[in-house]
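Q: I'd like to go over a predicted model; first the sequence, then the structure.
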Amino acid sequence: MSLAVRPMHADEAEAVAGMVRGLAEHIGTDFVPALTGGKLRSAAGLIDVVVADDGGRLIGACLGLMTFSTWRGAPGLYVVDLFVLPEARGRNVGLDLLRCSARRFAGRGASFIKLEVDETNVGAGRFYARLGFSKKAEDRLHILEQDKFMEFVGGQS
């Protein structure tokens, strides 16, 4: 079979959502992603998804967003998720997905890639290091989850 890396078709959204759930399972978290095909389709204007299609079977996906760095004074690609099915790893599918996504965003002015890797996902850390990514130990992720976000939005100034 021949591998094609291309934009996701709307009817593939549920399969991509399943891959995101597979990523959570791969890193061993008890958290189950709330992403569904419907939610992914409804976010089409916000998120760009490329898939790896191996003869009609999806074997990987890269989900990205445009971001902007005030420190760099430039737009960039923020990789939300990159996942390749276990049986398809070692074939450069992840590299092809990431490169396709980067090219799409470079066409929109992006000049860097930013992403997060779960500390338990050692293989992903090695993958990104091989590509030249540097780990920013001084950065720490802070999240205001949905329930606290709604409290914050409704609060008084």
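A: Received the coordinates, thanks.
Q: alpha carbons only for contacts and neighbour counts from here, please
A: OK.
Q: all strands of the chain, in order?
A: With strands called from DSSP state E, the chain shows them at 3-7, 48-54, 57-69, 74-84, 113-115.
Q: Can you tell me which of the ones you listed is most buried?
A: Neighbour counts (mean count of other CA atoms under 10 Å) averaged over each of the strands of the chain peak at strand 48-54, with a mean of 23.
Q: ok, back up a step: mind checking which of the strands of the chain is nearest residue 14?
A: Proximity to residue 14 (CA to CA) singles out strand 57-69 among those, at 11.1 Å.
Q: chain center to that closest one: distance?
A: Strand 57-69 has its C-alpha centroid displaced from the chain centroid by 4 Å (CA atoms, centre = their mean, to the nearest Å).
Q: How about stretch 54-74?
A: On CA atoms, centre = their mean, the centre of stretch 54-74 falls 6 Å from the chain's centre.
Q: Give me the contact list for that stretch.
A: If you take CA atoms under 8 Å, 6 or more residues apart in numbering as the criterion, stretch 54-74 is touched by 1-4, 15-16, 19, 46-53, 75-85, 88, 93-94, 97-98, 101, 105, 110-111.
Q: ok, 7 Å please
A: Contacts to stretch 54-74, defined as CA atoms under 7 Å, 6 or more residues apart in numbering, come from residues 1-4, 16, 46-53, 75-85, 88, 97-98, 111.
Q: what's the residue minimising distance to the centre of the chain in contact with, if anything?
A: Centroid-nearest residue in the chain, with CA atoms, centre = their mean: residue 81, separated by 2.0 Å. Taking CA under 7 Å, 6+ apart, we find residue 81 in contact with 62, 63.
Q: got another, please set it beside the one above:
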Amino acid sequence: MATAPGRVRPATPADVPAIVSMIRDLAEYEKALHEVEATEEHVGAALFPEGGAPTTFAHVAEVDSTVVGAAVWFLSFSTWTGTNGVWLEDLYVDPAHRGSGLGQELLRALATLCVERGYHRLEWWVLDWNSASIGFYESIGARAQDEWTRFRLDGDALAALAGG
């Protein structure tokens, strides 16, 4: 594969508006824009908190000094391996730059981070209907983990369990 036409780097506070824009673009693609509540303030506070350690991280892909892709991630932990891993929450590359290698470079940056830190896993979700993304992930050696069923507790059910 040819070298991607840009570069991948850790995000900076100046990248937050572009990251939020891409979160919204991804949600629109996934037919869930109405569910996005995240603001620049939310994302900025998670990535670059004042007076504390971040809980969320991001890498961006840029071409000609313009951010055109992002990987938003956080640390996970496997009790089986006894090590952290990286959970990729969102991977997005602007449609005009898809196929350029930037998506793979974003994943490579996270894989490199995992290897350098001794983490055993890089994991993420992909919607069942997103065949283009599934094909891309399979092309780089990722395997579907379909023996697990995902559960979520949110909204009223979350409040009810919390006793509220």
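A: Alright, I've got the coordinates. Predicted model only: the values in this text are computed from it and were never measured.
Q: Overlay the chains and give the TM-score.
A: Here the TM-score for the pair of chains, by TM-score structural alignment, normalised by the length of structure 1, is 0.89; 155 aligned residues with a CA RMSD of 1.9 Å.
Q: quick one: the residue nearest to the centre of structure 1 and residue 70 of structure 1, what's the gap?
A: Residue 81 of structure 1 sits 23 Å away from residue 70 of structure 1, going by CA to CA, to the nearest Å.
Q: residues in structure 1 aligned with stretch 11-23 of structure 2?
A: Using TM-score structural alignment, stretch 11-23 of structure 2 corresponds to residues 8-20 of structure 1.
Q: oh, I was asking about stretch 144-160 of structure 2
A: Going by TM-score structural alignment, stretch 144-160 of structure 2 sits over residues 135-151 in structure 1.
Q: Need the counterpart of residue 45 of structure 2 in structure 1.
A: Per TM-score structural alignment, the equivalent position to residue 45 of structure 2 in structure 1 is residue 42.
Q: so what does the longest helix belonging to structure 2 touch, helix or strand wise?
A: When structure 2 is parsed with DSSP state H, its longest helix is helix 102-117. Applying 3 or more CA pairs under 7 Å, 6 or more residues apart in numbering; DSSP states H and E, one finds that helix 102-117 of structure 2 makes contact with strand 57-63.
Q: and stretch 147-160 of structure 2, how far out from the chain's middle?
A: The mean C-alpha position of stretch 147-160 of structure 2 is separated from the chain mean by 20 Å, CA atoms, centre = their mean.
Q: no no, stretch 113-129 of structure 1
A: Centroid separation between stretch 113-129 of structure 1 and its chain, computed with CA atoms, centre = their mean, is 12 Å.
Q: re the thing from before, residue 32 of structure 1: which of the strands of structure 1 is closest?
A: strand 74-84 (14.2 Å).
Q: Show me how far that closest one is from its chain's centre.
A: 5 Å.
Q: Same check on stretch 8-18 of structure 2?
A: 13 Å.
Q: Stretch 133-141 of structure 2 too?
A: The answer for stretch 133-141 of structure 2 is 15 Å, by CA atoms, centre = their mean.
Q: Please apply the same query to stretch 93-106 of structure 2.
A: Put simply, stretch 93-106 of structure 2 sits 14 Å off its chain's centre (CA atoms, centre = their mean).
Q: Identify the residue spatially nearest to residue 15 of structure 2, adjacent ones excluded.
A: residue 67 (7.4 Å; CA to CA, 6 or more residues apart in numbering).
Q: Structure 2: which residue goes with residue 74 of structure 1?
A: Alignment note (TM-score structural alignment): residue 74 of structure 1 maps to residue 83 of structure 2.
Q: And that match, how close does it get to residue 77 of structure 2?
A: Taken as CA to CA, the span from residue 83 of structure 2 to residue 77 of structure 2 is 6 Å.
Q: again, but for residue 10 of structure 2
A: To residue 77 of structure 2, residue 10 of structure 2 is 21 Å away according to CA to CA.
Q: what does residue 132 of structure 2 align to in structure 1?
A: So, by TM-score structural alignment, residue 132 of structure 2 is matched to residue 123.
Q: actually residue 69 of structure 2, not the one I wrote
A: By TM-score structural alignment, residue 69 of structure 2 lines up with residue 60 in structure 1.
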